[in-house]
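1. Below is the structure, and that's it, no one-letter string:
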């Protein structure tokens, strides 16, 4: 149990961050959120992000929130000096594969430099227990499937986004090797989808969605005319890319189980865990599942492959089951149903003011 411990969540107002904040509050953790609002909405730069306001309504608990960038060391240090922080969960990062290929410097500067500043401030304030939001992209083009944690990382990473996650993992390894007081868990996600069953919080990307599920949902709700399917000539069941989709609530629970691991006094150093379902679904299979869940048609067109994409990627998550007592519980029907519940109640995302 949390016993009133305090978790600093970077990127706490974003998609996976906000769902994890709900789970942390429900497990009696105190939560401090830091977010620069790149992937989150607020009425003004000084207002609490809308996702966190809704979480407070949902849980009846308060969240301390700072709208700051982790690359600003002075601002970050003030937060650590103001609060007694026990753990950090680090989500804050730019996260689009395609955009990272077009703007690599922006990704290296934000994701790697930002992480280094965070780790510096943590060290200086003697906070040395960290859960990192990583990605299956660290495995690069799979040498075998399903992917387990023994698969090589950093070899053949197909995009700068994946490289940033790999580099930060390497920094964490070096940090843990240099100082035995550090404990770091890297959670390698596959493809988060879905939303909280209340429909109060969900995925609300800025601009054109880079991920499949919010794009499908925006087509279904009428915000976009059709879905672009990137490539139909992959070596897969129907030629479209295959991914391991995981419900965001399952993912959120995985972060709390990772924090539980820190209560084991024998746990030291760096350890990665895959969080996925172990099953791959193609783009067109997801389109069909969403049509069934929403009752809406999803027009789509086949376009060229995106730079940096691979054919298939799915997890072996047995280590998380064995060591974190975690496994995915929600199937594709729940993923689509909860996404549609969120999007239909919030056709304009967090700028929809009539959500109930």
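-> Nice, thanks for sending it over. Everything numeric here is computed off the predicted structure, so don't read it as measured data.
2. make it CA atoms for all contacts and neighbour counts henceforth
-> OK.
3. Now do the same contact list for the nearest residue in space to residue 61 that is not next to it in sequence.
-> Once flanking residues are discounted, residue 61 sits nearest to residue 25: 7.2 Å by CA to CA, 6 or more residues apart in numbering. Residues counted as contacts of residue 25 (CA atoms under 8 Å, 6 or more residues apart in numbering) are 31, 59, 61.
4. hold the first one in mind and look at this next one:
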């Protein structure tokens, strides 16, 4: 009997790629989403999941649901017998979190508490949580391994991820039948190689690569490079970019690990390679064959010079390693951008 996996926030960028990988792995994903970061498609489905259905040739079970809605969560858990939960739902814009801290804490913390309480009430004890490298704050050393101090976060978004990690760790300590894997993502980019699903930021992109792609396709005039006076090789910020499909496969590996009754485990999902903003622009110019205009402006508050992962633990314990390099990430991102110049709203 195929396992049913609840995927919260499964219509978003990373969630939708994980739903696809779950189906490929023989699981039955049950997806909930409140459309905060998703575009509606036909059949009452998000457009992203409509397209996942086309790619995999199978129906996706979906329900519009907000994780703050306790009664709806209870009904969902009565209706389905879940063997595990993948938790992506939450607000995710760093800049916005600084302006709206209460909203971020309410959705991310209260929503997660309601989810964990509902899991507990229905005997579901296995969870994979979508955390972030932001929990490390400003790196004391590089590459970042899982033992690097956490909690020195510079914004409410990062703090909310850190608080949720702590909640789940405390829960696993107190109740030994819980198993949790906390995945600290670095910078997911790229898209499924079909070009049918990818990142569709609402409004002005917060992240570098969707913005670069929109400049390349002609949606935006130029890219602002925030600072070229960092202590890096070319003065621009360095990050660890990981292909979203590699990231999704990391979740499948984590799901398998939960079956070992592993308790609470933490893994970095990154490539271990740091690339600068200027290197990313050059890579995207190569993939697109277009010139990408940029202007150097002042540093952004809270930005750090460099951040990249030591992903060795995930390879040792999950048997997972990022397979795709920078060229592939940019080629797949460009294919998505060309096929969907205005994102999912093309339809």
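-> Okay, I see it. Bear in mind that the values here come from a model prediction, so they are computed numbers and not experimental data.
5. hmm, back to that, which secondary structure element is home to the residue nearest to residue 61 of the first structure?
-> helix 15-26 (DSSP states H and E).
6. what do you get for residue 170 of the first structure?
-> helix 160-178.
7. Need the nearest residue in space to the aligned partner of residue 94 of the second structure in the first structure, chain neighbours excluded.
-> Superposed on the first structure with TM-score structural alignment, residue 94 of the second structure falls opposite residue 97. Spatial nearest neighbour of residue 97 of the first structure, excluding adjacent residues (CA to CA, 6+ apart): residue 161 at 5.6 Å.
8. Show the residue spans covered by the strands in the second structure.
-> Taking DSSP state E, the strands of the second structure run over residues 4-8, 28-33, 61-64, 84-87, 126-132, 179-185, 187-189, 223-226, 238-239, 241-243, 264-269, 275-276, 294-297, 306-307.
9. What's the match for residue 162 of the first structure in the second structure?
-> Aligned partner of residue 162 of the first structure by TM-score structural alignment: residue 158.
10. Also residue 175 of the first structure?
-> By TM-score structural alignment, residue 175 of the first structure lines up with residue 171.
11. Which residues lie in contact with the spatially most central residue of the second structure in this structure?
-> Residue closest to the average C-alpha location in the second structure (CA atoms, centre = their mean): residue 14, at 4.6 Å. Counting by CA under 8 Å, 6+ apart, residue 14 of the second structure makes contact with 88, 244, 247-248.
12. Residue 258 of the first structure too?
-> 131, 185, 324.
13. Need the counterpart of it in the second structure.
-> Using TM-score structural alignment, residue 258 of the first structure pairs with residue 254 in the second structure.
14. again with residue 18 of the first structure
-> Residue 18 of the first structure maps onto residue 16 in the second structure, by TM-score structural alignment.
15. Residue 191 of the first structure now?
-> For residue 191 of the first structure, the residue aligned by TM-score structural alignment is residue 187.
16. Equivalent analysis for residue 27 of the first structure, please.
-> Match for residue 27 of the first structure (TM-score structural alignment): residue 25.
17. next one: residue 340 of the first structure
-> Checking TM-score structural alignment: residue 340 of the first structure goes with residue 334.
18. and if you look at residue 211 of the first structure?
-> Residue 211 of the first structure maps onto residue 207 in the second structure, by TM-score structural alignment.
19. That match: neighbour count?
-> Per other CA atoms under 10 Å, the neighbour tally for residue 207 of the second structure reads 14.
20. Same question for the one 3 residues further on.
-> By the criterion of other CA under 10 Å, residue 210 of the second structure has 21 neighbours.
21. I'd guessed it sits against residue 202; true?
-> No. The pair residue 210 of the second structure and residue 202 does not pass the contact test of CA atoms under 8 Å, sitting 10.8 Å apart.
22. quick one: contacts for the nearest residue to residue 225 of the second structure once chain neighbours are set aside?
-> Closest residue to residue 225 of the second structure apart from its sequence neighbours, by CA to CA, 6+ apart: residue 296 at 4.6 Å. With contact set as CA under 8 Å, 6+ apart, residue 296 of the second structure has these partners: 224-228.
23. And residue 296 of the second structure? What does it align with in the first structure?
-> In the first structure, residue 296 of the second structure lands on residue 302 (TM-score structural alignment).
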